[in-house]
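Peer 1: requesting a structural model of the entry that follows:
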Amino acid sequence: MKFRHALAFALAAAPVPVAAQLAVPPQGSATPPAGSAAIPLYGKDTPGSPRDEVETRFMGRETVIRNITYPTLTPILPAPGKANGAAVLVLAGGGFQMLSLQNEGWRVAQALADHGVAAFVVKYRLNPSERDDKAWMATMARLMGGASPAGKAGKPPEIREPRATDDALAALRVVRARAGEWGVDPRRVGMIGFSAGAITTLNAVLQATDRQPGPDFIGYIYGPMAAVTVPAGAPPMFAALAMDDPLFGNGDFSIVSAWHAAKKPVELHAYAGGSHGFGMGTPGTTSTLMMSQFLAWMQSRGLLEAKARP
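Peer 2: Here you go, the predicted model:
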């Protein structure tokens, strides 16, 4: 497999086939909205440093952030008088090698805030990478090609980062603890995750406990479709992906079936086109309806109704 294809498939960040990427405009801003401020996720105990981060122009399409060691939470709040009390944590994807905040972070958060939902972008920790872009790309080419540094055949690395789940659960704690400050109902705090962010969102559900509750509802956007053991306290799920997704668009929706079999509310949207990483939608496909459908689903469950906070 050629390097560009291997990297795109393994990092789970390319929104369309590689050959067409340069024709697709970047999806939204590469920076947080004006006036927003990142909050260290663990306060004075937050590990790492913002200076470790590297901005990279990924495949000529968008600016991504990698080598994140310092996890943060950035509130994107509705305009005064528009908030309905619901909150959604936004987790972008990038194969735990980078965060596609331009495509799956700030723009998504702003769309939620525009509809009265308090949004919180989670910058979770990633696997380490070199500071030099060329060195990083060369390393990824080698790793995703399944070869060791010595050139011997090897198994491609597993795409995972356990600290990302720790950070997602920590973000839930922060939002609920400061719900009054942000005009949030602590019983209506959900998550929407894209690709690796969807994996992290799912892990936050699977690893939740009575002492560390998981999200109250989830958006599971082009995450793996394999079946899981659904916990008794699993929240309602909104799932979306494209049928031409080269990673998960094989027509097997086992995780949705598992949710349904466990008698947990679940809704699935499968678009004919959009590929992997479509974010708010690939132009010319019905994947552009995803955010409006997610909000309609929230409304159908009473999540957008303004209520007196407890």
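Peer 1: C-alpha from now on. contacts and neighbour counts both.
Peer 2: Noted.
Peer 1: and the helices in the chain, which stretches?
Peer 2: Taking DSSP state H, the helices of the chain run over residues 3-11, 101-104, 106-114, 133-144, 162-177, 179-182, 196-206, 254-261, 290-300.
Peer 1: what's the fifth one packed up against?
Peer 2: Meaning helix 162-177. strand 118-123, strand 189-194, helix 196-206 (3 or more CA pairs under 8 Å, 6 or more residues apart in numbering; DSSP states H and E).
Peer 1: what does the second one give?
Peer 2: Under the contact criterion of 3+ CA pairs under 8 Å, 6+ apart, helix 101-104 touches strand 62-66.
Peer 1: let's see this one next to it:
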Amino acid sequence: MGVAVHVNGQTVINLYDGEVPNSKPFPMEETSTTADDGRTRVAGVTVPTLTAYFPPEGTINTGKAVIICPGGGYSILAITHEGHDIARLLASHGVAAFVLKYRLPKDEIMKDKRIGPLQDAQRAIQLVRERADEWGIAEDKIGIAGSSAGGHLASTLSTHYREAYIENSKGTSLRPDFSLLLYPVISMREGLTHNGSRNNLLGNDPAAADVARFSNELQVTADTPPAFLVHAEDDRVVPISNSRLYVEALSKHGIPAKLITYPNGGHGFGLNNKTTADKWFDHFLEWLGGI
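Peer 2: From the prediction side, this is the model:
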């Protein structure tokens, strides 16, 4: 079930009991650095966790839940503004939220770094779904969210849930019921991808089969979950074509998808695009209420 501890009033749950799958022994130390902007960045994760945010007392519980994958180019985790800040806001609106501190792909600590983050995402949804009753969550209302490279992980789970890369003897569904993708890396294809994310996940000279496999716009089927996406037109880190191609692929299969675009805002703005008074989160809540 995962060992839970309480840190600053939040419940932190180890994803795995015992050995972490696909791991190799290596003396890597987890680091957490907070910059002048107040944003904390985590690296060197070897013990992945979920930090739970439940709707506070007096808030109507919607029964919905979101697992949140912070971004960081598969190099670090921007865990404050792309993790905990979003989780707190979701919980305040009656949506349980879980910040996933996932392992970053590294050959030193993984037998196959291509699937390491996906294993942690699969385990996260497995754990939340199996404990849904305990936490007041509807088993069919559990979504995945991600920003930037975390958006790649979230869309990878959304399109690669059929094959379990973790132990799943109960046959628990690993399919998210919806996804929230902020300025996501979707594709691994040249000219579309974020090169740093691709190099970290697949290596500097990836096989064509791996590029196609992890280009999630190519992996959409009729069973891929609905998606809500946010992207700025002037994003010079992850081209907005990533979001547009994913929405196009979903639409071809008749899957509900909504893309909020902003003329400006660049990359990595989290909840608050400072170039506009518009709040994408309000649109997301409205969309979430209708699926």
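Peer 1: picking that back up, can you tell me which of the helices of structure 1 is most buried?
Peer 2: Highest mean neighbour count of the helices of structure 1: helix 101-104, a mean of 27 (counted as mean count of other CA atoms under 10 Å).
Peer 1: distance from it to structure 2 after superposition?
Peer 2: Aligned to structure 2 and superposed, helix 101-104 of structure 1 gives a mean residue distance of 0.9 Å (mean CA distance after the TM-score superposition for structure 1).
Peer 1: chain center to that helix: distance?
Peer 2: Taking the mean of its C-alpha atoms, helix 101-104 of structure 1 sits 9 Å from the chain's own mean (CA atoms, centre = their mean, to the nearest Å).
Peer 1: where in structure 2 does that helix fall?
Peer 2: Using TM-score structural alignment, the residues of structure 2 aligned to helix 101-104 of structure 1 are 79-82.
Peer 1: also stretch 34-45 of structure 1?
Peer 2: On structure 2, the counterpart of stretch 34-45 of structure 1 by TM-score structural alignment is residues 8-19.
Peer 1: so for that stretch, what gets flagged as buried?
Peer 2: 11-16 (16 or more other CA atoms under 10 Å).
Peer 1: swap in stretch 53-65 of structure 2?
Peer 2: 53-55, 61-65.
Peer 1: I'd like these as JSON lines, with distance to Thr261 of structure 2 appended.
Peer 2: Below are those laid out as JSON lines (distance: CA to CA, whole Å):
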{"residue": "Tyr53", "distance to Thr261 of structure 2": "28"}
{"residue": "Phe54", "distance to Thr261 of structure 2": "29"}
{"residue": "Pro55", "distance to Thr261 of structure 2": "29"}
{"residue": "Asn61", "distance to Thr261 of structure 2": "29"}
{"residue": "Thr62", "distance to Thr261 of structure 2": "27"}
{"residue": "Gly63", "distance to Thr261 of structure 2": "28"}
{"residue": "Lys64", "distance to Thr261 of structure 2": "25"}
{"residue": "Ala65", "distance to Thr261 of structure 2": "24"}
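Peer 1: out of those residues, list just those in strands.
Peer 2: The strands, defined by DSSP state E, take in 53, 65 from the buried residues of stretch 53-65 of structure 2.
Peer 1: now do the match of helix 101-104 of structure 1: everything it contacts.
Peer 2: For stretch 79-82 of structure 2, contacts defined as CA atoms under 8 Å, 6 or more residues apart in numbering pick out 39-42, 68-71, 99, 101, 146-147, 270-271.
Peer 1: tell me the contacts of the residue of structure 2 most remote from its centre?
Peer 2: Of all residues in structure 2, Gly58 has its C-alpha farthest from the mean position, at 28.1 Å, by CA atoms, centre = their mean. By CA under 8 Å, 6+ apart, no residues touch Gly58 of structure 2.
Peer 1: could you measure from it over to Gln219 of structure 2?
Peer 2: For Gly58 of structure 2, the distance to Gln219 of structure 2 equals 41 Å [CA to CA, to the nearest Å].
Peer 1: kindly report the same for Leu229 of structure 2.
Peer 2: To Gln219 of structure 2, Leu229 of structure 2 is 17 Å away according to CA to CA.
Peer 1: again, but for His93 of structure 2
Peer 2: 32 Å.
Peer 1: contact partners for Leu41 of structure 1?
Peer 2: By CA under 8 Å, 6+ apart, the residues touching Leu41 of structure 1 are 71-73, 167, 170-171, 174.
Peer 1: apply 7 Å and report the result again.
Peer 2: Leu41 of structure 1 makes contact with 71-73, 170-171, according to CA atoms under 7 Å, 6 or more residues apart in numbering.
Peer 1: ditto for Lys279 of structure 2
Peer 2: Applying CA under 7 Å, 6+ apart to Lys279 of structure 2 gives the contacts Asn272.
Peer 1: map it across to structure 1 for me.
Peer 2: Counting by TM-score structural alignment, Lys279 of structure 2 corresponds to Leu289 in structure 1.
Peer 1: again with Ala154 of structure 2
Peer 2: Structural alignment (TM-score structural alignment) places Ala154 of structure 2 against Thr201 in structure 1.
Peer 1: residues in contact with the nearest residue to its match once chain neighbours are set aside?
Peer 2: Closest residue to Thr201 of structure 1 apart from its sequence neighbours, by CA to CA, 6 or more residues apart in numbering: Gly193 at 5.8 Å. By CA under 7 Å, 6+ apart, the contact set of Gly193 of structure 1 is 90-92, 201, 219-221.
Peer 1: by neighbours, which of the residues you listed wins?
Peer 2: Each of the contacts of Gly193 of structure 1 was scored by neighbours using other CA atoms under 10 Å; the highest score is Ala92's, at 33 neighbours.
Peer 1: most surrounded residue in the contacts of stretch 79-82 of structure 2?
Peer 2: With neighbours taken as other CA under 10 Å, the top of these is Pro70, carrying 34 neighbours.
Peer 1: from what I can see that residue touches Ile144, true?
Peer 2: No. Counting by CA atoms under 7 Å, Pro70 of structure 2 sits too far from Ile144 to count as a contact (11.0 Å).
Peer 1: isn't Ala6 of structure 1 up against Met144?
Peer 2: Yes. With contact defined as CA under 7 Å, Ala6 of structure 1 reaches Met144; the gap is 5.8 Å.
Peer 1: which SS class is Ala212 of structure 2?
Peer 2: helix (DSSP: H, G, I helix; E, B strand; the rest coil).
Peer 1: trace it over to structure 1, please.
Peer 2: So Ala212 of structure 2 corresponds to nothing, using TM-score structural alignment.
Peer 1: got the contacts of Gly193 of structure 1 as a markdown table, with distance to Gln207 of structure 1 columns?
Peer 2: Below are the contacts of Gly193 of structure 1 laid out as a markdown table (distance: CA to CA, whole Å):
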| residue | distance to Gln207 of structure 1 |
| --- | --- |
| Val90 | 18 |
| Leu91 | 17 |
| Ala92 | 19 |
| Thr201 | 10 |
| Gly219 | 17 |
| Tyr220 | 16 |
| Ile221 | 19 |
